[in-house]
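**Student:** here is the input, now give the coordinates:
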Amino acid sequence: MSDQNLTPKKSIRPQISNALLVDTMSGEERFQNSTLRPILKLQNKILIAIFKDYITEKEAKKTSKSSKSERSYSRLSATKQREYIDTVFQKDIKFKSQLLGMIIGHFDLEEYNLYAQNKTGTDRRIINLLKERIFNGLAELPQ
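**Tutor:** Coordinates of the predicted model:
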């Protein structure tokens, strides 16, 4: 099968009508709005499901290790939920890397080359966008 028969990765991404793309923005902002946001929107449901499973697994481990009842994620205040998400991304490097890989795997070669020029800054942008999507996505789920 030749590459000509493959659907380009960009063609499956949703359009974001309010994504700001202006001549005066930095290359990083342009990459965020033209590449990262559409990929995250495309992957939104699976990202939420993965994080929800992560929470469920962590809570099950806490419950089996401890006799005292711990507050579940859904019972935390919004502030504590944000702190929980921040902590996961700070402390669980393996999980963070898994989610980053899911996003980077949707880059085409040109986008990957742009990413490779500023991995640290782009990773930071991806993580911030991920945290926001996860927080908002979990808040929308029925309790």
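
**Student:** okay, CA-based contacts and neighbour counts for the rest of this
**Tutor:** OK.

**Student:** ok, the nearest residue to Thr122 once chain neighbours are set aside to Gln98 distance?
**Tutor:** Distances taken as Cα to Cα, 6 or more residues apart in numbering put Tyr115 closest to Thr122, at 6.5 Å, once the chain neighbours are dropped. Going from Tyr115 to Gln98 by Cα to Cα, to the nearest Å gives 17 Å.

**Student:** same thing with Phe107?
**Tutor:** Going from Phe107 to Gln98 by Cα to Cα gives 15 Å.

**Student:** so these two - more neighbours on which side?
**Tutor:** Phe107 (18 against 11; other Cα atoms under 10 Å).

**Student:** please identify the helix or strand for that one.
**Tutor:** According to DSSP states H and E, Phe107 maps onto no helix or strand at all.

**Student:** got it, and Ile85?
**Tutor:** Using DSSP H and E, the element containing Ile85 is helix 78-91.

**Student:** buried residues in that helix?
**Tutor:** Buried residues in helix 78-91, counted by 16 or more other Cα atoms under 10 Å: 81-82, 84-86, 88-89.

**Student:** please provide the structure for the following sequence as well, for comparison with the first:
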Amino acid sequence: MADFPRPDDSLHALRPTIASAALLPAEAPATVADFLHAVLRPILKLQNPMLLAVVADFVHDHHVPLVRVAPLDQQRLLGELLARNTKLRYTVVGLVTGLFTTAEFTFYRQHRSELNRRLLELSTRRVQDQAAAVAELSSQP
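**Tutor:** The predicted structure follows:
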């Protein structure tokens, strides 16, 4: 991988503090579970408004009838959308990986498939839990 300067301290400063992440050691995460709590959860919390906006934009562009269905059906539709649409999945992964430090990205590359699976599970749960907000955002022009 080519050397490129990354503002690692600035990237860390952006992230909100999460109670479970505060209990972990300050050095680089040793396991995928540590990485999940120390890196993925804080970044997802930071990127939550952008995640909802990206999914809502996708729903709007693809004419998914999210506003007209019951809340449980909204959650089901959003889950299917995030599970089946490769373009949306890669966009969600990019929202998070773009905020990794150099060391975190190196760890991510070593555990890419497991971390992508967990990242998409967390993202899907987040979007489904906020289905009403996604529906409202998708109905705006």
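
**Student:** average offset between the helix holding Ile85 of structure 1 and structure 2?
**Tutor:** With mean Cα distance after the TM-score superposition for structure 1, helix 78-91 of structure 1 departs from structure 2 by a mean of 2.4 Å once superposed.

**Student:** matching residues in structure 2 for the helix or strand just after that helix?
**Tutor:** Downstream of helix 78-91 of structure 1, the next assigned helix or strand under DSSP H and E is helix 93-104. On structure 2, the counterpart of helix 93-104 of structure 1 by TM-score structural alignment is residues 86-97.

**Student:** tell me the buried residues in that stretch?
**Tutor:** For stretch 86-97 of structure 2, a neighbour-count test (16+ other Cα under 10 Å) marks 88-89, 92-93, 95-97 as buried.

**Student:** contacts for it?
**Tutor:** Defining contact as Cα atoms under 8 Å, 6 or more residues apart in numbering, one finds that stretch 86-97 of structure 2 is touched by 40, 43-44, 47, 51, 55, 58, 81-83, 105, 116, 119-120, 123.

**Student:** show residues contacting the lengthiest helix in structure 2.
**Tutor:** In structure 2, with assignment by DSSP state H, the single longest helix is helix 41-61. With contacts defined as Cα under 8 Å, 6+ apart, helix 41-61 of structure 2 is touched by 14-18, 21, 65-66, 88, 92, 95-96, 99, 123, 126-127, 133-135, 137-139.

**Student:** in structure 1, what range does that helix match?
**Tutor:** Alignment note (TM-score structural alignment): helix 41-61 of structure 2 is matched to residues 37-57 of structure 1.

**Student:** try stretch 110-119 of structure 2
**Tutor:** The alignment places stretch 110-119 of structure 2 over residues 117-126 of structure 1 (TM-score structural alignment).

**Student:** please point out which parts of that stretch sit buried.
**Tutor:** 122-123, 125-126.

**Student:** excluding covalently adjacent residues, which one is nearest to Arg65 of structure 2?
**Tutor:** Careful, residue 65 of structure 2 is Pro; it's not Arg. Take Pro65 of structure 2 and drop its neighbours on the chain: the residue closest to it by Cα to Cα, 6+ apart is Val59, 8.0 Å away.

**Student:** same thing with Asp108 of structure 1?
**Tutor:** Leaving aside its chain neighbours, Asp108 of structure 1 sits nearest to Lys9 (6.6 Å; criterion: Cα to Cα, 6+ apart).

**Student:** and the one you found, what does it touch?
**Tutor:** By Cα under 8 Å, 6+ apart, the contact set of Lys9 of structure 1 is 106-108.

**Student:** again with Ala19 of structure 2
**Tutor:** Per Cα under 8 Å, 6+ apart, neighbours of Ala19 of structure 2: none.
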